[in-house]
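>>> My questions are about this predicted structure, shown below with the sequence.
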Amino acid sequence: MKLHISNETSRLKTVILGVANSIGDQPKLEDAYDPKSIKHIKEGTYPEEEDMIKEIESVADILKKHDVEVLRPDILNDYNQIFSRDIGFVIEDKFIFANILPDREKEIKAIEHILDKIDSDKKIRLPEHCHIEGGDVMPHGDSILVGTYRGEDYSDYITARTNVEAVEELQKLFPDKKVKSFNLRKSNTDPKANALHLDCCFQPVGNNYAIIHKNGFLEEEEYQWLIDLYGKENVFEINAQEMYDMNSNIFSISETVVISDEYFTRLNEWLRSKEILVETVNYREIAKQEGLLRCSTLPLIRE
C-alpha cells in the first residue's frame, strides 16, 4: 500500500474507521481520559454500545457511498476502539505511530493486518519521550500544523497529549516542511475549556475555509496566524458551546463533500453556502466521549 496524505481535504481514497463493537463496561471515573466522559459518567448518561455502533456504521455507509475504501481494526473484546485517529497518522507517504496513553497500545495491534501492507521503511516510531496523538496533527501542503501544550505543568494534564519534544521530532523528520505548533487550552475538569486536540478547536474545510474556536488557543498570535492564513471572511468561528459539541471535528471526504453531525445546524448551513455537500449523521452518543468524526477516522490515502 502506497500512502499519500498531504492535506485534510483532498479526495479520500482509503481510510481506517474505528469500531464500536465490544467496547466493554462503562469506565470507572478514575479511568476516564477526558472531562466530558467524566461528566457523563457522573450524570449517568454515558453512551450505550448499541447506539454507538449504529452511529459509526452510518459513517461507514456514507464513506462507501462515495467510493472510499473503508478498513476496520480487528475487534478486541471489551475494549474501546472508536477513535482510530489517536493511534497514528500519515504525512506524505509515512505512517507515524502515535505515542499514546500506555493503556491504549492494544489499539495499534488491532490494525497490524493493515500496517503489514505498508513498507517497513515507511513506518516510523518516535522516541519514547515524544508524546503525540493524531488529533493534534494536520498536514497542510508545505506545512504541518500541530497542537501541543507548552506549560511546565504538562504532566499534570491527562488532556495534554502532544508535547514540545514531539513537535521538534516532526521537524527533524520533515525538514523541508514548516512545522507550526499551537499552544492549546487544557483542563482536566471543564470540557468547555479543554481543547483535547487541535481538531477540537480548528479544522480546514473545502478549498480555503476553516472552522476555529478562538478560546481553544492560549496564544492570541497563534490564533491570529490561522485567521491570516485563511482570511477572516473564510473562517467560521464557533463558540464555547459549539466547541463542546465538537463542531470543528467534522470530516472531509473531499474539498466539496464533508460528513457532519446533523445537530450542527448553524455550521452545516454555512458549509452549504460555500457549495459544500454536507452528509449528516447523528453522532450525539459518541460525542459524549469528547471525540467525533475526525477522531473516528485515520486517512491513509488521499488524491
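Perfect, thanks for sending it. Residues are numbered from 1 along each chain as shown.
>>> For the rest of this, base every contact and every neighbour count on C-alpha atoms.
Will do.
>>> For the helix or strand hosting Glu269, which residues meet the burial criterion?
Using DSSP states H and E, Glu269 falls within helix 265-273. By neighbour count with 16 or more other Cα atoms under 10 Å, helix 265-273 contains the buried residues Leu267, Asn268, Leu271.
>>> Serialize the residues you listed to a markdown table and add fields for distance to Val258.
Output for the buried residues of helix 265-273, formatted as a markdown table (distance: Cα to Cα, whole Å):
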| residue | distance to Val258 |
| --- | --- |
| Leu267 | 12 |
| Asn268 | 10 |
| Leu271 | 9 |
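>>> Check which residues of the helix or strand encompassing Glu169 are buried.
Here Glu169 sits within helix 164-173, counting by DSSP H and E. In terms of neighbour count (16+ other Cα under 10 Å), helix 164-173 has its buried residues at Val164, Glu165, Ala166, Val167, Leu170.
>>> let's bring in a second model and compare:
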Amino acid sequence: MRWEDYRRSDNVEDRRGETEYASAGQSFGGGGGGGLGIGAIVVLGLIGWAFGIDPRLLIGGAELFNGARHSQTQSAPPQPQSKQAGTPTDQMGQFVAAVLAENEDVWTDILPSQAGVNYVKPKLVLYSGSTRSGCGGASASMGPFYCPNDQKVYLDTSFFRDMKEKLGGGGDFAYAYVISHEIGHHIQNLLGILPKVQAAQQRASKADANALSVRVELMADCLAGVWAANAQKKYQILQPGDVDKAINTAQAIGDDRLQKQAQGYVVPDSFTHGSAAQREQWLNTGLKSGEVNACNTFKR
C-alpha cells in the first residue's frame, strides 16, 4: 500500500507511554470479579482479534449482551490529562495518521454526495495497554474500537503485531482496513444507524441483539471497502497483493473460525461480527461498488 507520500492527519491523540490506570476489564470481559475465567478468555479471544467495536461498547453496557442486566460497570479512576495532540513522529504513528487522512479526504468527498450527510472528522486515540474512553475503560486486549459517545477511534497498535503473529496476516493495507472499519462505525453513527440499533437491541433477545450486531459489523466491513475503492480511484494507493491480504484477514477473523479455534465448535447464535464468508462478501461488496448504498446489510 502506498502511503508515505500522502498527507498526515492532525486528528490523532497520542497517549502512548502515559501511565494509565488498570483497565476496567469487567466492563468488557464478561462476568465475574478478579481474574479472567474461561468464558472471559473465549470472549476476549473472539472480540479482541476482531476488527470492530466491541458490540457491548456500541450499546453502552456489557449487561445487554451477556444477559447480566443486574451487573454494574465499575468506574475507573481518571487518567492523566497530559497527551500529545497532532501528528506523531514515529513510523507507526505516521502510518496511522496517513491512513486517517486518506479516510478524511475520501469521506469528506463522497459522504455528502452519496448519502447527503456531511463528514465530521473523528479523533483517533493511540494508546499503550489501557486508557479511558467515553465508553468506559479501554484495554489492548479488546482490540481497536469506535466509541460513539465521544466519536473517537481507540487503537493500541500492538494489535497489528497480534494480527501478524496470531492470524498470519499483516501488511499495510490490512492494517489500513482495520482502521477504516472503525471509521465505518463512525459513518454509521453519522447516518443515525447506531442509535437505532441500540434501541432495537434493548428490546431484543440476546440472539436477536447479536444478529443486529453482526449486521452492524458487516456494514462496517463494506464501508471500509467503499473507502478503499474510492481511495484507489483518487490516489492509486493499492499495490499487487494488497486486496488479497485484506480478504484473507477478514476471513481469519470470522466468528466461525475464531470460535472453532478457541473452543472447537461453532455457535451461530452467539456471532457478533459475522462468519468468514460473510466478512469476505461484504468487504468485496464495498470494494467492487464504491457506493455507501450498497452496504445496507439491514435489508438482506
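Thanks, I have the structure now. As the structure is a computational prediction, the values presented were derived from the model and not from experiment.
>>> Please work out the TM-score for the two chains.
TM-score for the superposed chains, counting by TM-score structural alignment, normalised by the length of the second structure: 0.26, backed by 138 aligned residues with a Cα RMSD of 6.4 Å.
>>> re the thing from before, could you tell me which other helices and strands the helix holding Glu169 of the first structure packs against?
Here helix 164-173 of the first structure touches strand 143-148, strand 178-183, going by 3 or more Cα pairs under 8 Å, 6 or more residues apart in numbering; DSSP states H and E.
>>> Could you point out which of the ones you listed sits nearest Ala60 of the first structure?
strand 143-148 (27.1 Å; Cα to Cα).
>>> coming back round to it: packed most tightly, which of the helices and strands packed on helix 164-173 of the first structure would that be?
strand 143-148 (a mean of 24; mean count of other Cα atoms under 10 Å).
>>> ok, then the element right after the helix holding Glu269 of the first structure?
Counting by DSSP H and E, the element after helix 265-273 of the first structure in chain order, helix or strand, is strand 277-281.
>>> quick one: buried residues of the strand or helix carrying Lys260 of the second structure?
Assignment of secondary structure by DSSP H and E places Lys260 of the second structure within helix 255-263. Neighbour counts over helix 255-263 of the second structure (16+ other Cα under 10 Å) mark Asp255, Asp256, Arg257, Leu258, Gln259 as buried.
>>> rewinding a little: between the helices and strands packed on helix 164-173 of the first structure, which gets nearest to Ile253 of the first structure?
Per Cα to Cα, nearest to Ile253 of the first structure of those: strand 143-148, 19.5 Å.
>>> Give me the buried stretch members for stretch 179-193 of the second structure, please.
Buried-residue list, stretch 179-193 of the second structure, by 16+ other Cα under 10 Å: 179-191.
>>> Can I get the residues you listed in CSV including distance to Ser213 of the second structure and secondary structure?
As requested, these are arranged in CSV below (distance: Cα to Cα, whole Å; DSSP: H, G, I helix; E, B strand; the rest coil):
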residue, distance to Ser213 of the second structure, secondary structure
Ile179, 19, helix
Ser180, 18, helix
His181, 14, helix
Glu182, 14, helix
Ile183, 16, helix
Gly184, 14, helix
His185, 11, helix
His186, 15, helix
Ile187, 15, helix
Gln188, 12, helix
Asn189, 14, helix
Leu190, 17, helix
Leu191, 16, coil
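>>> Leu63 of the first structure: neighbour count?
Leu63 of the first structure has 22 neighbouring residues, counting by other Cα atoms under 10 Å.
>>> host element of it?
Following DSSP H and E, the helix or strand that holds Leu63 of the first structure is helix 49-65.
>>> Can you check what angle separates that helix from strand 277-281?
160 degrees (axes from the mean of the first three to the mean of the last three Cα atoms, to 10 degrees).
>>> Now helix 49-65 of the first structure: buried residues?
In helix 49-65 of the first structure, counting by 16+ other Cα under 10 Å, buried: Glu49, Met52, Ile53, Glu55, Ile56, Glu57, Val59, Ala60, Ile62, Leu63.
>>> Nearest residue to the last one in space, please, no chain neighbours.
Distances taken as Cα to Cα, 6 or more residues apart in numbering place Val70 nearest to Leu63 of the first structure, at 7.2 Å, with adjacent residues excluded.
>>> Check which helices and strands the helix or strand hosting the one you found is in contact with.
For Val70 of the first structure, the host element (DSSP H and E) is strand 69-71. Identification of packing neighbours for strand 69-71 of the first structure by 3+ Cα pairs under 8 Å, 6+ apart yields strand 12-17, helix 49-65.
>>> helices or strands up against the longest one?
Just to be clear, that refers to helix 49-65 of the first structure. Helix 49-65 of the first structure makes packing contacts with strand 69-71, strand 277-281 when contacts are defined by 3+ Cα pairs under 8 Å, 6+ apart.
>>> can you list those strands in TSV and add mean neighbour count and distance to Ile211 of the first structure?
Below are these laid out as TSV (neighbours: other Cα atoms under 10 Å; distance: least, Cα to Cα, whole Å):
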stretch	mean neighbour count	distance to Ile211 of the first structure
strand 69-71	17	26
strand 277-281	19	15
